[in-house]
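*Asks:* here is a sequence with its predicted model. Questions after.
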Amino acid sequence: MIDFNRPAIVGNELKYIQDAVAQGMLCGDGKYTKLCSEWMKKRFDVNQVFLTTSCTHALEMAAFLCDIQPGDEVIMPSYTFVSTADAFVLRGAKIVFVDIRPDTMNIDENLIEQAITDKTRAIVPVHYAGVGCEMNKIMELAKKYNLKVVEDAAQGVEAYYHGKALGTIGDFGCYSFHETKNYTMGEGGALVFQKDEYQEKAEILREKGTDRSKFFRGQVDKYRWIDYGSSYLPSEMNAAYLYAQLEECEKINHKRHEIYDYYHANLKNLEDEGKIQRPFVPEGCVHNAHMYYIKTRDLSVRSRLIAYLKENGICTAFHYVPLHSSPAGEKFGRFSGEDVYTTRESERLVRLPMFYDLSETDMEYIVEKIQQFEF
């Protein structure tokens, strides 16, 4: 069976984990946490980076730093992972779902303004498949209505929008380093932002509500409980694994683009024949080859295709069930306007195997079997 995903070991992962153990400090905020943070600051031109235990926790931190209060409304697409909404629901917010663009699967920037009310406090664009949302329009709306922007860039590490790294454009950006992502630490994420005014509050929040970070810097002689917080700091062993991956960023990025480009070129004829649709990347966006998906005519064809590929030893996957159609989505949110594309497009999409160690032989086999399928 060709796996759908397999986490990579590409360099010094095991060596750095051994070194982390030898350092005698396995809790967070040690050598490798700092190395990862500094790497991202330089690479993405961002002032503050807080490594976290997950992108979910990065989103929770962002919701807190946005000062979301019970009854506030937060706008986001319904086509996203549950964590995007959960982070704000935990603060008591009402989620307002907006339809997506069928070409990118991202939130339709032209439908956001009509969803804004006097209760709206934030917009949460989700950069699906590492392809940037139309951030210029979104930031204009945020400025006009004095709203916070939290970028869910879980899939957007090392992807860019008009030269800016995804996650660094809004007030806060949230990355994922889960094992399914381009660069991984098993479970992990990061919160990034430009405004230094949030640094101290973010430190306290990540360190269980204490000023422990100041204590370790020698700024206070003991650390105390200062404010609300939780345990959002990952282990040094996870950070060590991630740093080895970041060091080999170019190698990983190159391989993933090779896979993406192979699929894209060798499935073009099926799109030309009207049997599938391939991913679309707007001008000004640089994607990161996080995933490669195709869209079939409808749910029935997709179901047949997934079953057929499985029978032929190929593991594929559909993606999100739109949140507004789920029990929690109905309880904690509402859909603004009409669901024209969210459900329809979600039922057509199937993701193909994409991981660093995917062989050329396997890529050829996957394409061959898709070409032989009766669409």
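*Replies:* That came in fine, so what should we check first? The structure displayed is predicted, hence computed values, not measured ones.
*Asks:* C-alpha only now, for contacts and for neighbours.
*Replies:* Fine.
*Asks:* skipping its backbone neighbours, what lies nearest the residue of the chain positioned farthest from its centre in space?
*Replies:* Residue farthest from the centre of the chain, counting by Cα atoms, centre = their mean, is Asp221 at 38.2 Å. With Cα to Cα, 6 or more residues apart in numbering as the criterion, Asp221 has its nearest non-adjacent residue at 6.2 Å, and that residue is Phe215.
*Asks:* which strand or helix spans that neighbour?
*Replies:* helix 212-216 (DSSP states H and E).
*Asks:* after that helix, heading C-terminal, what element do we hit next?
*Replies:* Following helix 212-216 toward the C-terminus (DSSP H and E): helix 236-247.
*Asks:* before we go on, here's another structure to hold up against the first:
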Amino acid sequence: MKYPMFKVHMPVDDALNKIESVLRSGFVNEGIEVTQFQDALKDYLHVDNLVLMNSCTSALTVAYKIAGVGPGTEVISTAMTCIATNTPIENLGAKIVWADVLPESGSIDPKDIEKKITNKTKAIVFVNWAGTPCDLEVIAKLGQKYGIPVIQDAAHAFGATWDAKPISDYADFTCYSFQAIKHLSSGDGGALVCKKADDFQLAKKLKWFGYDRDAAKDEKGEWKGQRWSADICAGEVGFKFNMNNISAAIGLAQMPYIQGLLDAHRHNADVYTKAFAKSSLIMPIQIPQKAKSSYWVYTCLTSSSVDRDLLLEKLNAAGVGAGLVHLSNDMYSAFKPYESSLPGTRLFGDRQISLPCGWWLTKENCFEIAQLVEDLAAESLSA
């Protein structure tokens, strides 16, 4: 593929040096490198209550658990997301209640969220599609109004802001991904940011069986005092979700580059937005005025006159890694029990395409791709 959708940024020499240090130390589990990576992320994201984990899915699972999600409860969620947003809800035994999305953006519709709230609702979860924040203020106010925790799946949205503030300011829990193809990759990994100090303390326990590892072990990961002095409290039995030093070493090697990577994604996205500004066939998704997107990918919408699937076939044949990124989750058989009328989701799902806009592309590449999209869209008109 001439212009791939994804490409893993990896400062190989820096990463290998840090990994070698870990391997020679003889301690590869959670220790000094995890602490250093955690502190670097706190500084970059301007947050305090951050817990590193082995994936964003794990971070979401812990957030749901703290929110009280379990059998007999409901979670209001979006179907237009990665299945990782919703599989933990199923695994915890709760019911998924779909809220529709706004067809012009793919963002969850706050008005539909409010319609779906019941006395069984334990959490509201949403994804910032392609790195673009939803209307965070409105969703946060809904959570406050009804006393329901708000969980933000920010897997696409590392470095995104709302009203020039960290997006984690507007949710009880914010979950980041450091999986292979994200802006910042540690090979695999994730982080959970908690607004409340009590939730943060519990999250630290739940990611490591139920022990507060920070209290039980020193910075190197060695036990402080006797092993049997650490306790797991009733109701706090946790998971094996901690990050290890090898993954953290890779993440640390990435940190000096992350701002440049985000800047490149945004500059390339700007090329597309300007190129499609007057198009009648391709429309950029709507970005809220207060949102600053991280543009993991560049999503746009085809007009109703364009055969979207044919356009994607033509783009792929021409060497452009265009695609859908995620399918609406309600289309999977596993989620059939939660079937609901979602007209906005259907409309967005039928018209969306995502284009590569990453650091590996130049502005000239994006101009070429935009022109190709426009030309091939004109050749892909529905009969």
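*Replies:* Happy to help now that I have it. Quick caveat: nothing in here was measured; it's all calculated off a predicted structure.
*Asks:* quick check: TM-score for this pair?
*Replies:* The TM-score (TM-score structural alignment, normalised by the length of structure 1) is 0.91; 368 aligned residues with a Cα RMSD of 2.1 Å.
*Asks:* picking that back up, check contacts around the residue nearest to Asp221 of structure 1.
*Replies:* Neighbouring residues of Phe215 of structure 1 by Cα atoms under 8 Å, 6 or more residues apart in numbering: 221-223.
*Asks:* would you turn those into CSV with distance to Pro353 of structure 1?
*Replies:* Shown next, in CSV, are the contacts of Phe215 of structure 1 (distance: Cα to Cα, whole Å):
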residue, distance to Pro353 of structure 1
Asp221, 52
Lys222, 50
Tyr223, 47
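*Asks:* ends of stretch 36-52 of structure 2, what's the gap?
*Replies:* 11 Å (Cα to Cα, to the nearest Å).
*Asks:* correct me, but Met354 of structure 1 touches Phe4?
*Replies:* Yes - using Cα atoms under 8 Å, Met354 of structure 1 is in contact with Phe4, at 6.4 Å.
*Asks:* higher neighbour count, these two?
*Replies:* Met354 (26 against 16; other Cα atoms under 10 Å).
*Asks:* how close does the aligned residue in structure 2 for the more buried one sit to His267 of structure 2?
*Replies:* Matched by TM-score structural alignment, Met354 of structure 1 corresponds to Cys357 in structure 2. Applying Cα to Cα, the value for Cys357 of structure 2 to His267 of structure 2 is 9 Å.
*Asks:* equivalent analysis for Glu236 of structure 2, please.
*Replies:* Counting by Cα to Cα - Glu236 of structure 2 and His267 of structure 2 are separated by 45 Å.
*Asks:* okay, buried residues for stretch 114-121 of structure 2 please.
*Replies:* Across stretch 114-121 of structure 2, burial judged by 16 or more other Cα atoms under 10 Å covers 114, 116-117, 121.
*Asks:* what range in structure 1 does it sit on?
*Replies:* So stretch 114-121 of structure 2 sits over residues 113-120 in structure 1, by TM-score structural alignment.
*Asks:* can you list contacts of the matching stretch?
*Replies:* 71-75, 96, 98, 141, 147, 336-337.
*Asks:* would you list the buried entries among the residues you listed?
*Replies:* 72-75, 96, 98, 141, 147, 336.
*Asks:* for structure 1, which residue occupies the most central location?
*Replies:* Central residue of structure 1 (Cα atoms, centre = their mean): Ala154, at 1.2 Å.
*Asks:* so what's it up against?
*Replies:* 55, 127, 174-177, 189.
*Asks:* who wins for neighbours among these?
*Replies:* Busiest of these [other Cα under 10 Å] is Cys174, holding 35 neighbours.
*Asks:* the residue nearest to that residue when sequence neighbours are not counted: what secondary structure?
*Replies:* The spatial neighbour of Cys174 of structure 1 that comes closest, neighbours along the chain excluded (Cα to Cα, 6+ apart), is Leu191 at 4.8 Å. Classification of Leu191 of structure 1 using DSSP: H, G, I helix; E, B strand; the rest coil returns strand.
*Asks:* next one: Leu191 of structure 1 relative to Val46 of structure 1, how far apart?
*Replies:* In terms of Cα to Cα, Leu191 of structure 1 sits 11 Å off from Val46 of structure 1.
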